[in-house]
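In: My questions concern the predicted model and sequence given below.
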Amino acid sequence: MRSSTPASRLVYSTDTGRVCPECRQAAADCRCKALVATPKGDGIVRVSHETKGRKGKGVTLVRGVVLDAVALATLGKQLKAQCGSGGTVKDGVIEIQGDHRETVIAALQKQGMTVKRAGG
């Protein structure tokens, strides 16, 4: 029988299916996801407009939202739908195509968040 070393971790079992490499429980029973801390911030969401590196096309950036990745993606989807525009979520920053600062600020304040307009 082999000893369990970092180089040979079990990732799949025929009995339970996928196995979490951290806690070694079945993926459905994994508790690691629940233990992941949400990002920390100062509690202020900053909304800005930026064109740098986008060939002159402007995007509205939403930074400082203290949510986990799934909730942040859901919020991004809601904001994009409300603005009627496309966008993405990258590295904890929601990007919405176009200048929608006022719409985004109003939507976030309606959800009870402290929002500041950043940039210009």
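Out: Cool, the structure landed. Residues are numbered from 1 along each chain as shown.

In: contacts, neighbours, all on C-alpha from now
Out: Noted.

In: show me the residues around the residue nearest the centre of the chain that make contact.
Out: Nearest to the centroid of the C-alpha atoms of the chain, with distances taken as CA atoms, centre = their mean, sits A69, at 3.2 Å. For A69, the contacting residues are G92, by CA atoms under 8 Å, 6 or more residues apart in numbering.

In: Below is an additional structure, to be compared with the one above:
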Amino acid sequence: MSLGDLGGLVYSTEAGRMCPDCRHPVAQCVCKALAKAVPAGDGVVRVSRETKGRGGKAVTVVKGVPVDADALVALGKQLKAACGSGGTVKDGVIEVQGDHCTAVIALLQKQGHTVKRAGG
């Protein structure tokens, strides 16, 4: 078993606490800057309706929104409020409970996004 198997360097007498992900000193950690970066994509927001793995319940899924993580959470909250239902934002995807594709597409187009209906 080596030091790399244990998760890497955690503390250095030279630099202090070390970030376990990027291996830089905590004061110079670049993980948060990388997490806030806008995901690369084709600039088209895709809206679809899924039922798979949800007990037959319909969920409106929004993928490919070219904004950072904080703005994605705010957009998800705005979409859920406009549709009057719950939902979540995870892994760069907004999920709104229920079949609200037309309302979501209209709201995203009003905000200036290029939107396509994906799926059937």
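Out: Structure's in. What do you need? Just so it is clear, the structure is predicted and the values come from calculations on it, not from any experiment.

In: Can you pull the TM-score for these?
Out: Comparison of the two superposed chains (TM-score structural alignment, normalised by the length of the first structure) gives a TM-score of 0.75, and 113 aligned residues with a CA RMSD of 2.7 Å.

In: before we move on, back to that, how much space separates the residue mapped onto the residue nearest to the centre of the first structure from the second structure from G87 of the second structure?
Out: Under the alignment by TM-score structural alignment, A69 of the first structure pairs with A69 in the second structure. Per CA to CA, to the nearest Å, A69 of the second structure is found 16 Å from G87 of the second structure.

In: go on, D42 of the second structure?
Out: If you measure D42 of the second structure against G87 of the second structure using CA to CA, the figure is 25 Å.

In: Next, the buried residues of the strand ranked longest in the second structure.
Out: Looking only at the second structure and at elements set by DSSP state E, the strand with the highest residue count is strand 44-50. Along strand 44-50 of the second structure, these residues count as buried under the neighbour rule (16 or more other CA atoms under 10 Å): 45-50.

In: repeat for stretch 96-113 of the second structure
Out: For stretch 96-113 of the second structure, the neighbour count (16+ other CA under 10 Å) marks 96-101, 104-105, 107-108, 113 as buried.

In: Who has more neighbours out of D42 and G87 of the second structure?
Out: For the pair D42 of the second structure and G87, the greater number of neighbours falls to G87 (17 against 9), based on other CA atoms under 10 Å.

In: Trace the more buried one over to the first structure, please.
Out: Taking TM-score structural alignment as the criterion, the aligned counterpart of G87 of the second structure in the first structure is G87.

In: Please name the nearest non-neighbouring residue to that match.
Out: Across the structure, with CA to CA, 6 or more residues apart in numbering as the measure, the residue nearest G87 of the first structure apart from its sequence neighbours is I96 (4.2 Å).
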